[in-house]
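Enquirer: Test case, fold it:
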Amino acid sequence: MKIVVVGGGSTYTPELIDGIARLQADVPISEIVLVDPAQDRSELLTAVSQRILSRYGSSTKVRHSTDVSEAADGAAAVLMQLRIGGQAARERDETWPLECGCIGQETTGAGGFAKALRTVPVVLDIAEKVRAVNPDAWIVDFTNPVGIVTRALLQAEHKAIGLCNVAIGLQRRFAGLLGVEPERVSLDHVGLNHLTWERAVRVLPEAGSPFGVGEDVLPVLLSDHLDEVAEHLDLPAELLKLLGTVPSYYLNYFYRHDRLVDEQLGGVPRAKEVAALEDELLAMYADPALDRKPEILAKRGGAFYSEAALGLVASLVTDRGDVQVVNTVNGDTLPFLPSDMVIEVPATITSGGAAPVALDPIAPDMAGLISHVAGYERLALEAALHGSRDRVVRALLAHPLVGQWETANTLADRLIGENKDYLPWAT
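Expert: Presented below is the predicted three-dimensional model:
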């Protein structure tokens, strides 16, 4: 099986390569093509990736290309991990919204909206090139904001599915706290990308297990490990007790917006930290003796992305019919949302795509926030596809982290000014 990684020059690519090498018995991959316009970084990442694979005894071959059409020919899957504008654009996304009293973040709020405007047209252009040479290839989107980008792909009728590492990260953490294998833990994970809650944590039994058949052990987690879970999420333990669920740590930006704005105003943007880390990683990758994933790569974020991505690709290609948490079309899964909305829920994965599993009714507070953000995401996609300042203002007015006329207008002008080089309609 051949896979393509668009954005393969990322310093994060060795995480994916390490996973491919470790899981080669379960997901045999013969060729990996790293596609990136930065040829020098592609060459560097290709070399270190091949060394990592060789260390594991893998026969998988890695090469790089600047031509996505050539790379996608014959591929089973194309993984998207793009960052249009690089860390410099991310740093702007994390800073200028703060001047208006709004959160500075790369996937939500005004900063996340800016990223969507830069990213959607590029992803759609790449997807069209893939479809022209290989309409059977699956496009797996890991590019943020995943919900908006995936909906853009599905609306254009691409063979696409979105992926985030939040669910698998929580699954692994819960398994560790419970002392069980991760494969035995399943999550009742519901919401939109980066706006999700774990409403139940079920553990499949084994001989001698203290857990019943698919028993929900979330009450046990919130009773015995409340402080550990709360600290991991940087959320108050009292909030988790009140909700009786485990929110994604991205809910911090909604539940504690003003506090986080104050903290960000006095702190160092995450983009600066990541940029410094990337410089260190690139220097390490240039060492011809390096043949393993550096430990400091864990600081880069995206834990367990490789396991999630490979598990998804394997199920799509081999028709496994297992359940994984993905971003896919709503249908009637969440009846309070439009059917074409992209949601993040457990779904059965086959060669035909993702079919969301049936879910219990959503609590009113969750449903209300999901609906609010879904309205923003629909308007944000319209702005990304068609441009105009008016569409930008409307989307910002619809976002629960903005929502005020004067603020939305000020943010719109700053957003367009900061990103005019990426927005043809803004010139």
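
Enquirer: C-alpha only now, for contacts and for neighbours.
Expert: Noted.

Enquirer: And the helix or strand harbouring residue 220, what does it pack against?
Expert: Residue 220 belongs to helix 218-224 when elements are defined using DSSP states H and E. Packed against helix 218-224 by the contact rule (3 or more C-alpha pairs under 8 Å, 6 or more residues apart in numbering; DSSP states H and E) you find helix 166-178, strand 195-203.

Enquirer: hey, which helix is longest across this structure?
Expert: As assigned by DSSP state H, the longest helix anywhere in the chain is helix 109-133.

Enquirer: Need the residue closest to the centroid of this protein.
Expert: residue 164 (3.4 Å; C-alpha atoms, centre = their mean).

Enquirer: Could I get the contacting residues of that one?
Expert: Residues in contact with residue 164 (C-alpha atoms under 8 Å, 6 or more residues apart in numbering) are 142, 146, 193, 305, 326, 327.

Enquirer: Here is a second sequence; please produce its structure as well for comparison:
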Amino acid sequence: MSEGIKIVTIGGGSSYTPELVEGFIKRYDKLPVRELWLVDIKEGQHKLEIVGNLAKRMVDKAGVPMKIYTTLNRREALVNADFVTTQLRVGLLEARIKDERIPLSYGMFGQETNGAGGLFKGLRTIPVLLDICKDMDELCKDAWLINFTNPVGMVMEAINRYSSRKKVIGLCNVPIDTHKAIARILEKPVEEVFATFGGLNHMVYVTGVSVDGNNVMDKVIEKWGRQSVKNIKGIEWEPGFLKELGVIPCSYHRYYYMAKEYLEEAIENYKQHGTRAEKVKKIEEELFEIYKDENLAEKPKQLEQRGGAYYSDAACNLISSIYNDTRDIQVVNTVNRGALTVLEYDEIAEISCMITKDGPIPISVGKLPKAVNGLIQQIKSFEVAGSEAAVTGDYNKALLAMMINPLVGSQSYAIKVLDELLKAHEKYLPRFFAHDTIHRA
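Expert: Predicted structure coming up:
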């Protein structure tokens, strides 16, 4: 890497890319990115051009010798890359809208990473990520793959089980948001608050909090209450429940512990105002209009409204830590290696890790409270079944994944939603239509 680092971002036309570019610019002294390749598909070419031009203006303004390339040729971009980041959406936002609207039309959760919608995002995404892994094995075998394409847990489980690629890490912004919220409660700078995490992607728990070596977990649990992320409504947690639980849940746990309230709200929004996906589509359209401004040469403030803020900053942090062997602590998705006893040794966990030049080393959490183990194991079985369905294109394996997800809860509706989503996404699910296992009602 003596001539500088080459980074490839697949899904480079994403609205998040300016944050990624900003992250590389501000870290340039310790992370000398000489080439940043932004890769997208033909359907995303227009957005790629807009984002690519903004990235070039940002680099020019900063005066750093970082060359920006845009291309629709993934294999061309991957040659001799040092790091590859993936932030793609198979089927674009139109697919997400279907993932949300179709389940909701049956009175079932429709959400991007949970339940039926999360399953179908995984079914579309996993074959593409496995193809990217194959290309990397051929064209940049020593590169690190940093994935923050959702559903991160299921995607990582599939890569771990069905790919030979070992240098891969999954990343999510939820632990970062949670850590910041804890720091606000304690009225301390986030760097002074040490928090340990263990669980799964979008099902991670805070297992310990300390300041200056003093355990302040009880204080945080007492005040946790209305903590959420931008795209998830805040309903207050009952302090007595959290005290008995013994760990701090993340914002996405509300889909499970407050399922009735959340489903009622989601169905009402679906009927009255449209889904979250439709709101995101509107925000994205507004962002790209802003990105077109030839006088704009920095990440606009409006990007924070998109949800998922700090994703890209987390990616830059992680890449910098690997490159510089900083051995700091970050929360990532990686092979468990016995750190969480509730999971198998070789299953994927979202867990606090020491980040080294050789990758993440999980920090042992040991036993989680018995009260959370069942839910974690249920969602892990969902991730495993969903990844197997994605690889095989087997209808019954997809139905199994649907049925074991706690947000589905109905065999007859599961079949109806599965059939309708398969039909809606047929273009992106060729493996399911390569044989005659599709259920016919």
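
Enquirer: Any idea what the TM-score is?
Expert: Remark: TM-score between the superposed chains equals 0.93 [TM-score structural alignment, normalised by the length of structure 1]; 417 aligned residues with a C-alpha RMSD of 1.9 Å.

Enquirer: follow-up on the earlier one: so which elements touch the longest helix of structure 1?
Expert: Helix 109-133 of structure 1 packs on helix 68-72, helix 86-93, helix 146-155, helix 364-386, helix 405-419, going by 3+ C-alpha pairs under 8 Å, 6+ apart.

Enquirer: now, of these, which is deepest in the fold?
Expert: helix 146-155 (a mean of 25; mean count of other C-alpha atoms under 10 Å).

Enquirer: The very next helix or strand once past it vs structure 2, mean deviation?
Expert: Counting by DSSP H and E, the next helix or strand C-terminal to helix 146-155 of structure 1 is strand 160-162. Compared with structure 2 after fitting, strand 160-162 of structure 1 deviates on average by 0.7 Å (mean C-alpha distance after the TM-score superposition for structure 1).

Enquirer: Strand 160-162 of structure 1 - contacts with which helices or strands?
Expert: Looks like strand 160-162 of structure 1 contacts strand 138-141, helix 146-155, strand 322-329 (3+ C-alpha pairs under 8 Å, 6+ apart).

Enquirer: Now distance to residue 79 of structure 1 too, for those, in a markdown table please.
Expert: Below are these laid out as a markdown table (distance: least, C-alpha to C-alpha, whole Å):
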| stretch | distance to residue 79 of structure 1 |
| --- | --- |
| strand 138-141 | 5 |
| helix 146-155 | 12 |
| strand 322-329 | 14 |
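
Enquirer: Which one of those lies nearest to residue 370 of structure 1?
Expert: helix 146-155 (12.2 Å; C-alpha to C-alpha).

Enquirer: Residue 85 of structure 2 matches what in structure 1?
Expert: Matched across to structure 1, residue 85 of structure 2 falls on residue 79, judged by TM-score structural alignment.

Enquirer: still on that earlier bit, just tell me which of the helices and strands packed on strand 160-162 of structure 1 ends up closest to residue 244 of structure 1.
Expert: That would be strand 322-329 among those, by C-alpha to C-alpha, at 20.6 Å.

Enquirer: what helices or strands is the closest one leaning on?
Expert: helix 146-155, strand 160-162, strand 342-350, strand 353-356.

Enquirer: That strand aligns to what range in structure 2?
Expert: Counting by TM-score structural alignment, strand 322-329 of structure 1 pairs with residues 328-335 of structure 2.

Enquirer: got the buried residues for that stretch?
Expert: 329, 330, 331, 332, 333, 334, 335 (16 or more other C-alpha atoms under 10 Å).

Enquirer: Also stretch 19-30 of structure 1?
Expert: 19, 20, 21, 22, 23, 24, 27, 28, 29.

Enquirer: Repeat that for stretch 167-184 of structure 1.
Expert: Residues 167, 168, 169, 170, 171, 172, 174, 175, 178, 180, 182 are the ones in stretch 167-184 of structure 1 that count as buried (16+ other C-alpha under 10 Å).
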